[in-house]
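> Only the shape, not the letters, is given here:
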């Protein structure tokens, strides 16, 4: 009787070993999946931050061409033709979030009163060695799109001296905000740019 019990225990031991090995494999696999998911979230966060940085920098750089368009009443032409810049800011922000831009890196799509910027990023670090094949060289990727949108569809200009040079612009913006800008002595750009141009993420 005792010998038979010992025989059964000896036969069960390999089964236990296989079960423990299987559970360890599953644990490592779940850990890898969780790490990959966290890395994907990080990549998407890096993409969002990078494209917003590019859009905000573009809005900042619009100051000179925007103000130059006002005295000669060329605001409509500015809105249709102004360049979208700021991709260097996207690269810097991606690096701060342990990622880098990937081709086509920073795509700008000027569209008049609504311009778009899209970035694609890849994490600098892979998922790493794992029981799951291929993860050692697998990097997480993300992409995001932001828009720079003109918020003041209604405006009028005034030429006080009748010299064809516009002396004052009055803007009516979304949300009922009112803004007056004198081309000869404009207010600080950081105070008015967020009223004139909205920057936000969009689904891409």
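Received, thanks. Source: prediction; values computed, not measured.
> make it CA atoms for all contacts and neighbour counts henceforth
Noted.
> Counting by contacts, list what the strand or helix carrying residue 12 packs against.
Assessed by DSSP states H and E, residue 12 sits inside helix 2-61. If contacts are counted by 3 or more CA pairs under 8 Å, 6 or more residues apart in numbering; DSSP states H and E, helix 2-61 sits against helix 87-96, strand 114-123, strand 141-150, helix 189-196, strand 197-202.
> what angle sits between that helix and strand 197-202?
Helix 2-61 and strand 197-202 are oriented at 160 degrees to each other (axes from the mean of the first three to the mean of the last three CA atoms, to 10 degrees).
> ok, and here's another one to check against it:
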């Protein structure tokens, strides 16, 4: 669990499909999506509009496409509470306690009613 919270696990690029869907709903297509490494929890995405700019006050842009790129960085908001550090053993069905920026969570496998959202566990900001 500590590896997962600290973003020390593999980044497989599955989120590029989500980025592609989001771009599509905004009239664009992804031209590049690169997940970071295990140590760089980030994604760099480049997009291009589906349609050219069209008629504009700038001559010669009728057939040009708008492009943009950004790098999103994912940062953990939580850490395991003292005493809950992963010791590599089987915790069984014991609750896991998290200390987060805005709230502390107790994740009880026998009570799934109070699970945090992804936004409670991680923050995302643009770095470029």
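Arrived safely. Source: prediction; values computed, not measured.
> Point out the most buried one among the helices and strands packed on helix 2-61 of structure 1.
Comparing those by mean neighbour count (mean count of other CA atoms under 10 Å), strand 114-123 ranks first with a mean of 25.
> Now do the end-to-end distance for stretch 9-18 of structure 2.
19 Å (CA to CA, to the nearest Å).
> returning to that earlier point: just put the helices and strands packed on helix 2-61 of structure 1 in CSV and tack on distance to residue 9 of structure 1.
Formatted as CSV, the helices and strands packed on helix 2-61 of structure 1 follow (distance: least, CA to CA, whole Å):
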stretch, distance to residue 9 of structure 1
helix 87-96, 57
strand 114-123, 50
strand 141-150, 50
helix 189-196, 75
strand 197-202, 63
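> Can you check which of these gets nearest to residue 63 of structure 1?
helix 189-196 (6.5 Å; CA to CA).
> Now do the contacts for the most centrally placed residue in structure 1.
Nearest to the geometric centre of structure 1 sits residue 48, at 2.5 Å (CA atoms, centre = their mean). Shown in contact with residue 48 of structure 1 (CA atoms under 8 Å, 6 or more residues apart in numbering): 143, 144, 145, 201.
> Can you find the partner of residue 149 of structure 1 in structure 2?
Aligned by TM-score structural alignment, residue 149 of structure 1 pairs with residue 75 of structure 2.
> Same question for residue 83 of structure 1.
The equivalent of residue 83 of structure 1 in structure 2 is residue 11 (alignment by TM-score structural alignment).
> Pretty sure its match sits against residue 39.
No - Residue 11 of structure 2 lies out of contact with residue 39 (CA atoms under 8 Å); the separation is 9.4 Å.
> The two: who's more crowded?
Set residue 11 of structure 2 next to residue 39 and count neighbours by other CA atoms under 10 Å: residue 11 wins out with 17 against 12.
> Before I go, just wanted to say thanks for your time.
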